[in-house]
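A predicted structure for the sequence below; I have some questions about it.
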Amino acid sequence: MATTSNPLESELQTLQQQAQEAIATVPNLEELEQLRINYLGKKGQLSQILRGMGKLSAEERPRIGSLANEVKEALQASLDQQKASLQTAQIQAKLAAETLDVTMPGVSRPLGRLHPLNSTIDRVLDIFVGLGYTVATGPHLETDYYNFEALNIPPDHPARDMQDTFFLADGRLLRTHTSPVQIRYMESHEPPIRIVAPGRVYRRDTVDATHSAVFHQVEILAVDKGLTFTDLKGTIKEFLRQMFGEELPVKFRASYFPFTEPSAEVDVQWQGKWLEVMGCGMVDPNVLKAVGYDPEVYTGFAAGLGIERFAMVLHKIDDIRRLYNSDMRFLSQF
């Protein structure tokens, strides 16, 4: 632009120079928008300058007006160019921040696994729930009544010698089996019932390759009209078939439990030899009477198994203590 002594022309030239310098160095889109308003808005600096055109002569107005339009177009072009440049830079920065470098090693996040005892319990429960049973649980700290007496084991009964028990000073005890869950459930439910009761149990036992003072059981109980030992055998055979994945030879041996009559031990033929896996029997009438059921109307059967035994068989584990010592070299195999 040619140098002139007209004040408005000089102001326009100065405005254009200052504005373009400011636009060229603006760091972000928000500040760029503020510059646009400051220079080209209705109350912006260009509008303020043009208010003085009323004082110009008729000959100067067209020239200053044309110059003002040129300044406005130049500033708008600078604004558009800088806006495009800032938008491109913003996109590039976002891409750089969010880009995944597939050549870099990933961040290791080890996945947890189910403990073999938990997975065995889940497998047992899935089978019985599929057979129509409901999962039931109960307290680990029990009374003598629920752990023994209601199960047809009075204080002087020799069957108490079969379970060496942890007693507390107040007379309560750590449950020696999950059978108390059956009593508590029958007290609050009317037949027909079918429950499966998993849980941890406690006995004073010497720890060795096949024994532990703390272990896990799962017991089942069914009470209804007309249940027989045939129903019990069919249930156990179907459970074992699903548990081991094949039709194994099964043998029922006569046995004794104070809360079932008749009672039996269940053996399966596994890897060429007979292996004891469960105890079972028809619910003793005295147990039914203890919970208010009429044994002349209802019959029932129960069965129980040790989870550790099943886990050791399924996974060919040679020592029960491996299940408790938290050795990751062992647990990572499952």
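Noted; the coordinates are in hand.

can we go C-alpha only for contacts and neighbour counts from here?
Fine.

tally of neighbours for the spatially closest residue to Val283 that is not a sequence neighbour?
Nearest residue to Val283 in three dimensions, chain neighbours excluded: Thr260, at 4.4 Å (C-alpha to C-alpha, 6 or more residues apart in numbering). The number of residues packed near Thr260 is 24, by other C-alpha atoms under 10 Å.

my guess is Thr260 meets Leu288, correct?
No: the criterion here is C-alpha atoms under 8 Å, and Thr260 misses it with Leu288 at 10.4 Å.

here comes the other one, which I'd like you to weigh against the first:
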Amino acid sequence: MTALAVLVLVALACLAGPGLTGTEPDRFYPDLRLLPAGLGAQPDEAHLGLALERIAFRIRARVAEATRDGETLRLVLAADAPIDRRGLVYLPRSDLFGPARVVGEEEGGRRLILAVPVRALHFPLGTDIHGRDLLARSLVAGRVSLAVGLTATLVALLIGIAYGATAGLVGGAVDAVMMRIVDALYALPFIFFVILLLVFFRASLGLMLVAIAAVEWLDMARIVRAQTLSLRERDFVRAARALGSSTPRLLARHIVPNALGPIAVAATLLVPQVILLESFLSFLGLGVQEPQTSWGVLIAEGARSIETAPHMLAAPAAFLIATLVSLTVFGDGLADALDPRGRET
């Protein structure tokens, strides 16, 4: 139940969290790049000066004085020629400051005294190399990763359970032919299959789902077939067959319900496997493409910057590890709860 609670919290955070962070996941803050994780408000004194210098350069002026008093900044801009006030729009465009108010003018407009509101931004997990909020990006990435994992797993379950249960219950030559088809698909290199798809179709999230689902059902089919082979000789299956139950009824009423324990464990392990596979494809440039992102993409970006910004790897990795561990623990508990022998005792 603890693992289920963690999964629910992660899912809710990914769904509703980005709107509560106060920043846009794709918003660039050039003056706040590679900020470490922390709870302090930004921009702090160190980054405030850099941001003002950059904005003043665009206004064609220089910072003569900057005094901060809480959330208000007294800014004095100076230039060799009268300052064009239209350039003050660069302050609110940076998303670090609010609209500036001119409180004084000196030297014929070559010196402006401004009152500038300073916005308080918070980056609990820091920012990346482009100055984007890692918390907001990790939550948005979780939507894609969880959607890929759940969708591909659902497709693999539907195909694998139907295929494996049918092969195991029918048996004989039908079982042999069906499993040889599975063996032939196993022999096809996955990366070659993905590249082959990319030759005919454009790389996209949908194409990646098709590629993953097309191969991940093979393991599920073998697991279900093995469970079916052990169940079809049980007395309750023989009794149902003797009473005239058809093959679809046997599968739906007796085989699949009694195999739910192993299937649940395999499914919970398949979700993180799919997420990791999506990460691998995205790292190769065959999966999630910009402007979309996923935990795998963020981890790949963090791995490239691990020496200078280890928090870029730690943030998405923490979400991924929490999800994978919770899925594994939840699968074990679900297998015990669905085990018919456990219910009998």
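Arrived safely, thanks for sending. Just so it is clear, the model here is predicted, and its values are computed rather than measured.

report the TM-score for the pair.
TM-score for the superposed chains, counting by TM-score structural alignment, normalised by the length of the first structure: 0.20, backed by 84 aligned residues with a C-alpha RMSD of 4.3 Å.

mind giving me the packing neighbours of the helix or strand that Thr230 of the first structure is a member of?
Here Thr230 of the first structure sits within helix 229-244, counting by DSSP states H and E. For helix 229-244 of the first structure, the helices and strands in contact under the criterion 3 or more C-alpha pairs under 8 Å, 6 or more residues apart in numbering; DSSP states H and E are helix 116-130, strand 273-283, strand 299-306.

tell me which residues in it are buried?
For helix 229-244 of the first structure, a neighbour-count test (16 or more other C-alpha atoms under 10 Å) marks 229, 232-233, 236-237, 239-240, 243 as buried.

what about Val313 of the first structure, helix or strand, and which?
Using DSSP H and E, Val313 of the first structure falls within helix 307-315.

which of the residues in that helix are classified as buried?
307-312.

beyond it, next helix or strand please.
Going down the chain from helix 307-315 of the first structure, the next helix or strand is helix 328-331, by DSSP H and E.

for that next one, buried residues please.
Neighbour-count burial for helix 328-331 of the first structure flags Leu331 (criterion: 16+ other C-alpha under 10 Å).

which strands or helices does that helix pack on?
Going by 3+ C-alpha pairs under 8 Å, 6+ apart, helix 328-331 of the first structure lies up against no helix or strand.

report the longest helix in the first structure, please.
If you go by DSSP state H, the first structure has its longest helix at helix 60-98.

just the strands in the stretch 51-200 of the second structure please.
Ranges of strands in the stretch 51-200 of the second structure, per DSSP state E, counting those that start in this stretch, are 62-69, 72-78, 101-106, 111-117, 121-122.

highest mean neighbour count out of the ones you listed?
For the strands of the stretch 51-200 of the second structure, the largest average neighbour count (mean count of other C-alpha atoms under 10 Å) is found in strand 111-117, namely a mean of 21.

tell me the angle that strand makes with strand 101-106.
160 degrees (axes from the mean of the first three to the mean of the last three C-alpha atoms, to 10 degrees).

what packs against strand 111-117 of the second structure?
Other elements packing on strand 111-117 of the second structure under the criterion 3+ C-alpha pairs under 8 Å, 6+ apart are strand 72-78, strand 101-106.

just the angle for the shortest one relative to strand 72-78, thanks.
Angle between the axes of strand 101-106 of the second structure and strand 72-78 is 40 degrees (criterion: the same axes, to 10 degrees).

where does the closest residue to Leu338 of the second structure other than its chain neighbours land in three-state SS?
Residue nearest to Leu338 of the second structure in three dimensions, not counting chain neighbours: Gly261, with 5.2 Å by C-alpha to C-alpha, 6+ apart. Under DSSP: H, G, I helix; E, B strand; the rest coil, Gly261 of the second structure falls in the helix class.

I'd say Gly261 of the second structure and Phe330 touch.
No: taking contacts as C-alpha under 8 Å, Gly261 of the second structure lies outside contact range of Phe330: 11.8 Å.

which residues are in contact with both of the two?
Shared contacts of Gly261 of the second structure and Phe330, defined by C-alpha atoms under 8 Å, 6 or more residues apart in numbering, are absent.

can you tell me how far Leu207 of the second structure is from Gly160 of the second structure?
Leu207 of the second structure sits 20 Å away from Gly160 of the second structure, taking C-alpha to C-alpha, to the nearest Å as the criterion.

I meant to write Glu105 of the second structure there.
From Glu105 of the second structure to Gly160 of the second structure the distance is 75 Å (C-alpha to C-alpha).

likewise Tyr90 of the second structure?
Computed as C-alpha to C-alpha, the Tyr90 of the second structure to Gly160 of the second structure distance reads 57 Å.

how about Leu4 of the second structure?
Leu4 of the second structure is 25 Å from Gly160 of the second structure, where distance means C-alpha to C-alpha.

out of those two, name the residue with the larger neighbour count.
Neighbours were counted for Leu4 of the second structure and for Gly160 using other C-alpha under 10 Å; Gly160 has more, 24 against 16.

and the nearest residue to the more buried one once chain neighbours are set aside, what is it in contact with?
Sequence neighbours aside, Ala221 is the residue nearest to Gly160 of the second structure in space, at 4.0 Å (criterion: C-alpha to C-alpha, 6+ apart). With contact set as C-alpha under 8 Å, 6+ apart, Ala221 of the second structure has these partners: 159-165.
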